[in-house]
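[1] Below is the sequence, then the predicted model.
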Amino acid sequence: MNPSARLDINLQQLADNARTVTDWCNQSGIEIAGVVKAACGDVRIAHAFTEGGVDMLADSRLENIDRLRRAGLQQPMLLLRSPSPSQASQVVEQCDLSLNSELASLRALSATAEQLGKRHAVILMVELGDRREGILPGRLPDMVARIQDLPGLDLVGIGTNLGCIGGVRTTEYNLGQLVQCAERVEQQLQRSLRYISGGNSGALPLLLQQRIPERINHLRIGFTILQGKNPFTDQPLSGLNTGLFTLNAELIEIQTKASMPEGDIVVDAFGHVPQFEDRGDRIRGIVGFGRLDTDLATLLPRDPGVEVLGASSDHLVLDLTESRPWRVGDSLSFDLGYGASVQGILSPYVRKTFIHDAQADRGHRHRAVPRSVE
């Protein structure tokens, strides 16, 4: 444990965000699965989601779901990452639903469910442009027919994922395609589907603008609850708290040094060739965490005069020249985006503290405008 690095997590503001997003969705007849994979199985964060009214929890890691089950959480659990055949036993035993796109995995789930005397619900994922998991729409009739023949499985929905690999924006058009796919499946099955799952936080801007297709009735939301932001713009959404995750670290060195390295520049330990600008002598500070503990791309110093220059595994190097005077031992605070917060929670070298005060100044609440996107 690194005593000089501490991650503060505001659970009360997290629960408030979950409640606000749940209300938005419920007003439009949409159920949400609260995506807690960024919590890495931490039951306190999962409880904040359920305190906010989330009825279903979702994670991509069976290890995390197992931790939540052993902690006593009884909410329905959705496995986000497509299971492999070798995971069938764990999936059926620990999860109520799973997202699927491969017949081999579905057959394994079926065999396990039949062996255990259980039924397992599946949502069939459809590829609509982002090029991650999902079958092509033209293959739906054949896949649905094959699933119908598998004992122990219940095909309860059709879903899609957008924005995670290809960066494809969630739109009325591609969600409309999803609805059309679902309606074709319903005609084939001669029954209604329980879920038409329209993706992740990227669907919320459409929801808030009242443009989401009417039959979308399920979303998988994590980013916006955790960050309080529009995932397309990274800007705050009205009515939500931001700044729920704060990384605090002590300065372990402050020295005036030349801004340019001296000597031949080679590839660093992370496979990059560092680039520098000659700005003369600058006041440099170092804090005691690095790339093992956080994501530089989504790490932002609270002090606008502090600039992140780079990091090695264990050292974050800062330019303090334009900031106030600092001393070794002083603590600097950083706002964390999604990637930085996930790595901070994952890091065993960062101490975690949990805040229950809704008025703590670590977060910022934006006035509620429930049917617009800022």
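    That came through fine.

[2] from here on, contacts and neighbour counts on C-alpha atoms
    Will do.

[3] Name the SS class of Phe232, please.
    coil (DSSP: H, G, I helix; E, B strand; the rest coil).

[4] The nearest residue to it once chain neighbours are set aside: what's it in contact with?
    Distances taken as Cα to Cα, 6 or more residues apart in numbering put Gly202 closest to Phe232, at 6.9 Å, once the chain neighbours are dropped. Counting by Cα atoms under 8 Å, 6 or more residues apart in numbering, Gly202 makes contact with 162-163, 169-170, 230-232.

[5] Second structure follows, compare the two:
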Amino acid sequence: MYPEVVIKIDKYKSNIKSLVERCSGANVKVWIVTKSFCAHPHIVSNLIDCGIDGLADSRIQNLKKMKDLNIKKILLRIPMLNEVDDVIEYADYSLNSEIETIYALGERARKKGKKHNIIIMLDMGDLREGVWPDDVDDFINKVLKIEGVEIKGFGTNLTCYGGVIPDENNLGRLVKIAKEMAEKYKLDLEYISGGNSSSYYLLEDGKLPVGINNLRLGEIAILGRETAFGKRIDMLHDDAFILRAQIVEIKNKPSVPIGNIGMDAFGNKPYYEDRGIIKRAIIAIGRQDINPDGLIPLDPNIDILGASSDHTILDVTKSERDYKVGDVIEFKMDYGSLLKAMTSEYVDKVVV
């Protein structure tokens, strides 16, 4: 049923294996981030033999889907206090930056007769989650007094909020702080996690600071590009995930609406380029399911004009194909559009 996302599992696995091989050469272990495809069971079950060190997700609901898989599971998003029971139950590791949350995790872990592994997140300037570097010493001192949890590493997140590029300085400082804390408090660190797909370019350039031994990779494995500068990685496929949507109307119409222009359904006042009379195709997918600005038609002669919640309007005038109602248009997607499509219950997911 359309619309659908077709997941070419062999291409996706090939990307992951290539990344694991490249990272292994730099003594870096890979956690594959599964949130963009909502930890689809058929997909994640195919990843266990790719040489990855763990599966990471920001949603407990997705970790629950993976509970029977024999591999490390990591909660990426800072735990909410109301979900600490599930964190102990379904996550082998969680990323943390709040002492109150770690107290709660320790209490629940003790009640369950477990010890929960935590990665302390440091804010190296992106201003999302993390303990500020000046406060790390005091923070670690407090955490070590909490029974039921064990510090297994330090990590940071860059580019996702502030757009700060990972570099030798900020990741180098992460390594320095982690080693200082390990020496001072006799910590047995398993991981110094140097970020996400935006850190990969440093590894490619041979500039990843020594000591970084983990990367959390999502977008680069799915779309075949690093996220610091958006560079395509030659060894990776960029078409492992393809959106397919069906044409429900195709007509020759003006390119500019007729009448006074007000706000669209999303509160924006749109602008229209006057292209004269054009051949307009409407496909049955809209902003409720995708970000239209993140769609890349495989037919290079198609232009995306805009979208409402249920429909996306295309200019197919210059296409060499004579499109008709019922024909299917295929697209690559950027990360935001893929995230919405895979989350939408109205978009089928087909693993091939």
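    The structure has been received and is ready for your questions. For clarity, every value in this text was computed on a predicted model and none was experimentally measured.

[6] that older thread, now, of the contacts of Gly202 of structure 1, which are buried?
    Buried by 16 or more other Cα atoms under 10 Å: 162-163, 169-170, 230-231, out of the contacts of Gly202 of structure 1.

[7] Export the residues you listed to TSV and append columns for distance to Thr50 of structure 1.
    Below are these laid out as TSV (distance: Cα to Cα, whole Å):
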residue	distance to Thr50 of structure 1
Leu162	25
Gly163	26
Arg169	28
Thr170	26
Asn230	22
Pro231	22
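
[8] Tell me which two of these sit farthest apart.
    Using Cα to Cα, the pair of the buried ones among the contacts of Gly202 of structure 1 lying farthest apart is Leu162 and Asn230, separated by 14.6 Å.

[9] which strands and helices sit next to the top strand by length along structure 2?
    The residue-count maximum for a strand in structure 2 (DSSP state E) belongs to strand 241-254. Strand 241-254 of structure 2 sits against strand 4-7, strand 277-283, strand 328-333, with contacts defined as 3 or more Cα pairs under 8 Å, 6 or more residues apart in numbering; DSSP states H and E.

[10] how about those strands, which one is nearest Arg173 of structure 2?
    strand 328-333 (34.7 Å).

[11] In structure 1, what stretch matches the closest one?
    Under TM-score structural alignment, strand 328-333 of structure 2 corresponds to residues 331-336 of structure 1.

[12] Once aligned, what mean separation remains between the matching stretch and structure 2?
    Mean deviation of stretch 331-336 of structure 1 relative to structure 2 after superposition (mean Cα distance after the TM-score superposition for structure 1): 1.1 Å.

[13] Mind telling me what the residue nearest to Phe232 of structure 1 corresponds to in structure 2?
    Match for Gly202 of structure 1 (TM-score structural alignment): Ser198.

[14] Tell me which two of the contacts of Gly202 of structure 1 sit farthest apart.
    Leu162 and Asn230 (14.6 Å).

[15] The helix or strand where Leu19 of structure 2 lies vs structure 1, mean deviation?
    Taking DSSP states H and E as the definition, one finds Leu19 of structure 2 inside helix 9-24. With the two structures superposed, helix 9-24 of structure 2 lies on average 0.8 Å from its match in structure 1, counting by mean Cα distance after the TM-score superposition for structure 1.

[16] residues in structure 1 aligned with that helix?
    With TM-score structural alignment as the criterion, helix 9-24 of structure 2 aligns to 11-26.

[17] Which stretches in the stretch 251-374 of structure 1 count as strands?
    281-287, 299-301, 307-311, 316-319, 331-336, 350-355, 364-365 (DSSP state E, counting those that start in this stretch).

[18] Identify the residue of structure 1 aligned to Ser309 of structure 2.
    With TM-score structural alignment as the criterion, Ser309 of structure 2 matches Ser313.

[19] typo on my end, Glu180 of structure 2
    Using TM-score structural alignment, Glu180 of structure 2 sits opposite Arg184 in structure 1.

[20] can you tell me how far that match sits from Gly138 of structure 1?
    When distance is defined by Cα to Cα, to the nearest Å, Arg184 of structure 1 is 11 Å away from Gly138 of structure 1.

[21] Looking at these two, which has the bigger crowd around it?
    Arg184 (14 against 10; other Cα atoms under 10 Å).

[22] tell me the SS of that one?
    Quick answer, by three-state DSSP: Arg184 of structure 1 is helix.

[23] What segments of the stretch 1-150 of structure 2 are helices?
    9-24, 41-45, 60-65, 84-90, 99-111, 136-143 (DSSP state H, counting those that start in this stretch).
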